[in-house]
Structure formats: structure tokens, C-alpha cells
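Peer 1: Predicted model follows, preceded by the sequence.
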Amino acid sequence: MSVSIIIPTWNEAACLGRTLGVLQSLNPPPREIVLVDGGSSDRTVVIARTWSDRLPLRVIQAPAPGRSVQMNLGAKTARGDILCFLHADTLVPDDFVNVVESTLANPGVAGGGFISLMAGPGATRWGISLHNALKTYYAPLLFRPHLFFTRGLRLLFGDQVMFCRRADFLACGGFDPALPIMEEADLCLKLCRRGHLRQLNRVVQSSDRRVAAWGAFKANAIYLMIGLLWGVGVPAAALKRFYEEVR
């Protein structure tokens, strides 16, 4: 199976170069990297294009901003058998491609993600990282227990580098373009009908920029509130107002 990495971007000039530098060290390399920009006003696209001669990288422009729209466009144009959705501020291990391929070699597994360690220049957010890892299990256990036990549902989020087979992604309709938030959780609900989902015992490192801007207490409270409200059926559009973009 070949791997396509899809990166949705919007004003990611501060971190994109580091992420692409890590992708250059992957062994084996992915088949391709598809960067889908949502209308950045900084140097994101310029930086991406400077890496085009060092990586199997294509840069495309989305017709409208929105992570779901961008990731769906990347999936539509990708040529790999496996789709990996990578945030521009997240760093992956150098054996990333092998880990993803070996996970999906099991036909009973429909998708997976990693443990996200949230860190920044000033701190490693151990408590929030632990909570987010546990949330992958307790959220579906609380709100969709029948799917947790019978379908192996796990709720994976963007900073966990979610991955799945391209065929399964397309068959279940991909990300809902109407969702401004919780689009990965919604995809998990659809993917688990096609096989179990796994949180791997491997770590990726994600930026703590939102926690640094909000403070640890506020960030934990917002993460918990959004998860609980989504679990009881509050529309994602209503939850988005609590989750402003931080760059």
C-alpha cells in the first residue's frame, strides 16, 4: 500500500518549514504529500513551494477555506492507497510510513491515529496530552458505548494524525464539509462501520500554541466542554464559537 500525506494549511508560515523538514527524513518516504491551502495571507504557500524539489510535494488551492473542504480536496486528488491527515504544526516519527502501512495491513482495522504529545518552546503539556489520549477511549465509551464495544469505535482528533484507506474514506463520504469543528470525530463514527479504529502506542508532537494562548486551565475546560456538548448532540457549528483559531 502506498501512503499519501495530506496537509491542510491556513497561515502556517511559522511552523510549516519545520514540519516539511521532518517529512524529508521519513524512511521509507510517502508516495506523495498534498498540501491544500485555504487562502493563507502569509508566506505559507511560498514556503511550501520551496520544498517542492526536495519532497514529492504538490501544492493546491482550495476553492474555499475550511479544514473539511481542504482535506476532502486533498483526498480526491491523492493517488495513494492510504490517506494520512497531518496538521502543519505536528511532527511525526521517521518510521511513520511503515507504522501506518503495518497497521492497515490488518483488514479488520479501518483507521487509526497516534498519541499526541503537546509541546512548545516553553513547556511540554503532560497533563493535557494525557487527557487527550484518554479521551480517545472515554468519549466513545460515554456517548456511543454500543459502537465502542461492537465496532471498536475510538474518537481520534486532528493532532493525532488520523489515517485510513482511501477506498474506505471515499465509501463513507469523507469529512462533512458543513462541519467547522469535530470533523474527525464525525469521520470516526462513519469509519468504524468498516472496521475497528486504533490509537497506536506511538507519539507525534503537536504545537501547544492554543494552550499557550489560552492558558492550561481554560484550554482543558474548553476541550472538555466541547467534547461533552458534542457528545449530547449540540451542533458543531454552535461549538465553533468557543474554539477560535490561534496562529
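Peer 2: Ah, there it is. Numbering: from 1, shown residues only.
Peer 1: contacts, neighbours, all on C-alpha from now
Peer 2: Will do.
Peer 1: So the residue of the chain positioned farthest from its centre versus Ile47, what's the distance?
Peer 2: For the chain, the residue at maximal distance from the C-alpha centroid (CA atoms, centre = their mean) is Asp53, at 25.2 Å. From Asp53 across to Ile47, the span is 12 Å (CA to CA, to the nearest Å).
Peer 1: how about the strands of the protein, start to end?
Peer 2: Per DSSP state E, the chain carries strands over the ranges 3-9, 32-37, 57-61, 82-85, 90-91, 109-119, 163-165, 196-207.
Peer 1: for comparison:
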Amino acid sequence: MSSEWFISIIWLTAAIHIMLTWLLAWYRGRQARRKPQDEFPLKQQPLVSILIPAWNERRVLGQTLEALRQSDYPHWEAIIIAGGPDGTCDAARQRCADWPNFTVIEQPPRGKNAALNLGLQYARGEIIVLLDADTIVASDWLRHLVAPLTHGYTAATANYFPLRQTWVSTYLEMEKIAARYIRHNATLQGCGIALRRQAIEAMGGFPEAVTVGVDWDLSQRLRQRNARLCFASQAHARTALPDTLAAFWRNQIRWRRAHLQATLRHLGPEAARHLLFYAVALAFLAAPGLCFHASLWPLAPLFWAWVLLRRLSLAIECAAFDRSCRWLKHSGGLLILVVVDFIAALIALATFRRRVITFQGTRPGDNRGQRL
């Protein structure tokens, strides 16, 4: 068989596989739409302690606290573990001076988990909630977030929405829809995490050696203990997602590095699936160099097309689930961000031992990280 015939057969096989992937994505989205979302009425009202680590968050912390004050849940306290050279701690103390259920503690620059452990010492609740300092919650957010724990779940995570809608944040919303609603993945995220206190104490608190990607690391440690995690779809919160290409680039390098570190810490059945992404990223960017013979050069664009066009299944899933074509309009941006994510993954592979203390991706005008 000539090389031309061989390559033609591969192209045809790849095209058929892409079409089948799209059809399966449409089917998954359609099936998920038909399945009703779980609803959890609040069976009890235990005392809830909300831990808010805030490092260099003076500019955004105020609106987070004001939104939290509107909560319709009756029994809660907030503990703000604040610090940073921008005066976050002093500003938080001044704002919370007349609010009896708010406590402000000064934290040293030792990372998010160290701040959470410090706040845990002051917490009185049997339910512990973790909240990022740049997240604006709805008045019924806490009630919906805590409700699954009154039905036997160990932890629950809130439903986040971007503060600013752009083509970049739309891609992250598509990722959320696919993970939460279609694949029913309840990996915890800092826009709101509710945990049973006894589960935290059974794990020995929050590991302070983990300074970035702490939510994903927490999810893995809970799953290793067969804990039941839940996505609280009605616990709405708006949070600062990357909304520009530059912000996405910085965030993905940081997150991919943290994800890789956590995957290697928690080797198990899921590790191979997580590491596959880095293998695909390496192959995607190295494809031209792998085609040593001139007759094999067409395989590089074939591989690129196969990877990228299969990834369009994300937009198809969301369109089928939401009955809206608006997701398909962002297909071009989706492909750009996939390539950016691949490059970020390779940088993370090359620098995965680097340790950075930061709570979230850098925002314009902020000095948010301290490298050790």
C-alpha cells in the first residue's frame, strides 16, 4: 500500500471519529438536559463557620463581605484571615468593627492552607465553609450550599458565574457545564465549599505544604476517603474568573502546575486520565518533529485537526444541554484557548517544582504572589 493511500485512510478514520465524537457530545448534552437536577431541602440549620482567606484583597474584599451580610441563613459566623502589604487586615477590621458575627485575624504570608488552619482554630461551627475573598454570593447561597450536608454528603461546592462575561470566561463556563451538569463531577472550587468539620479534622486539617491548587488537592484527599461530594447547583456566586487572554495564560500556568503537583501527590486510578492531558499537549506541540520522513508530514496537521475538532464537542455538549447556539458561536475562541492551555501545560511540566504562594491568579494592579 502506498503512503498516499495509508494517509488517506488515516484521514478518513479521523474524520469518522470526529463526527462520532460530536454526535456523542450532542447525545450526552441532550440526556443531561432531560435529567432533573438534584434539590436538597434544608433539614437542619447547624452553625456554619465561613473561613475567608484574604491576602492583598483590600480592593475586592469589601463587596464580598457586604454580599455575605445579606445571607438568609440564620446561624453563621465569618472569620476573615487577612494580611498583605496593601492593608487588607486593617481595612477588614475597620469594616467589620460593628458586625458581631465577623472576626478578623491577621495572617502571615504562608499560603492559603496555613490561613485556613489558622481560621479553623477560631471556628465554632460543625460545618466549615471556605470562600474566596473575590466572590460575591447570593442571599440564599449559604442555605443551598449547606443543604446537601444535611442529607449525608461530606462536602458540597457552589455554582459559580463570571463577574465579567467575555469569550474567555464563556469558555470556562462551558467547562463548568460539561463537568458539573453533564459528567456530574463535583470537584470542589473556592467560590464556595462546605465541609463537615469532622472530615477536615480526620485528615489532619489543611496541608500547609500545598500552597496552590488547594481546592483540587482537597477534593482528591476527600475522594481517597470515599467521601461523598455534591455540586450545589442552586448555590449561586459570582467570582473573578480569567476574562482576558493574558489573564487566562497566567492562570493556566499556575493552575496546571498545581494540578500536576497534586496528581503526582495522589497517584491512583484517576492519575492516568489526568496525566494523559499533558501527554497530548506534548504530542500536539511536538507533532511536526515526530514526522521524520517527508511522506509523513501530512500526519502533523491531521493530528492537530483531530485534537482540536474533537475538542469542539465541548461547545456541542453545552448547546445540546442549554438548547442554545450561543455556545457554538465561541468555537473559534475555544480552539485558541485549547492551544494556549497546551502550551501552559508544557511550561508547567518544565517548572512543576516551583513553589508559589498565591490564592488566585494575578489581577491587573495587584501584587498577589510571593515566590519562595
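Peer 2: Thanks, I have the structure now. On a predicted model such as this, the values are computed, not experimentally measured, just so you know.
Peer 1: picking that back up, which among the strands of structure 1 is found nearest to Thr136 of structure 1?
Peer 2: With CA to CA as the criterion, Thr136 of structure 1 lies closest to strand 196-207 of the strands of structure 1, at 7.5 Å.
Peer 1: now the helices for structure 1?
Peer 2: Ranges of helices within structure 1 are 13-24, 44-50, 67-77, 96-104, 126-143, 145-150, 166-171, 183-191, 209-214, 216-231, 236-239, based on DSSP state H.
Peer 1: Point out the most buried one among those.
Peer 2: Ranked by mean neighbour count under mean count of other CA atoms under 10 Å, the helices of structure 1 are led by helix 67-77, which reaches a mean of 22.
Peer 1: how far does it sit from the chain's center?
Peer 2: Here helix 67-77 of structure 1 shows a centroid-to-chain-centroid distance of 12 Å under the convention CA atoms, centre = their mean, to the nearest Å.
Peer 1: Which residue range of structure 2 does it align onto?
Peer 2: Taken onto structure 2 by TM-score structural alignment, helix 67-77 of structure 1 occupies residues 112-122 there.
Peer 1: So which bit of structure 1 is the biggest helix by length in structure 2 matched to?
Peer 2: Ranked by residue count and defined by DSSP H, the top helix of structure 2 is helix 3-34. With TM-score structural alignment applied, helix 3-34 of structure 2 matches no range in structure 1.
Peer 1: Helices along the stretch 251-372 of structure 2, start to end?
Peer 2: 271-290, 299-311, 313-322, 331-350 (DSSP state H, counting those that start in this stretch).
Peer 1: Which one of these lies nearest to Leu145 of structure 2?
Peer 2: Comparing the helices of the stretch 251-372 of structure 2 by CA to CA, helix 313-322 comes nearest, at 23.2 Å.
Peer 1: between that closest one and helix 331-350, how many degrees?
Peer 2: 130 degrees (axes from the mean of the first three to the mean of the last three CA atoms, to 10 degrees).
Peer 1: the inter-axis angle of helix 313-322 of structure 2 versus helix 3-34?
Peer 2: For helix 313-322 of structure 2 and helix 3-34, the angle between their directions (the same axes, to 10 degrees) works out to 30 degrees.
Peer 1: rewinding a little: what is in contact with Asp53 and Ile47 of structure 1 at once?
Peer 2: Residues touching both Asp53 of structure 1 and Ile47 (CA atoms under 8 Å, 6 or more residues apart in numbering): there are none.
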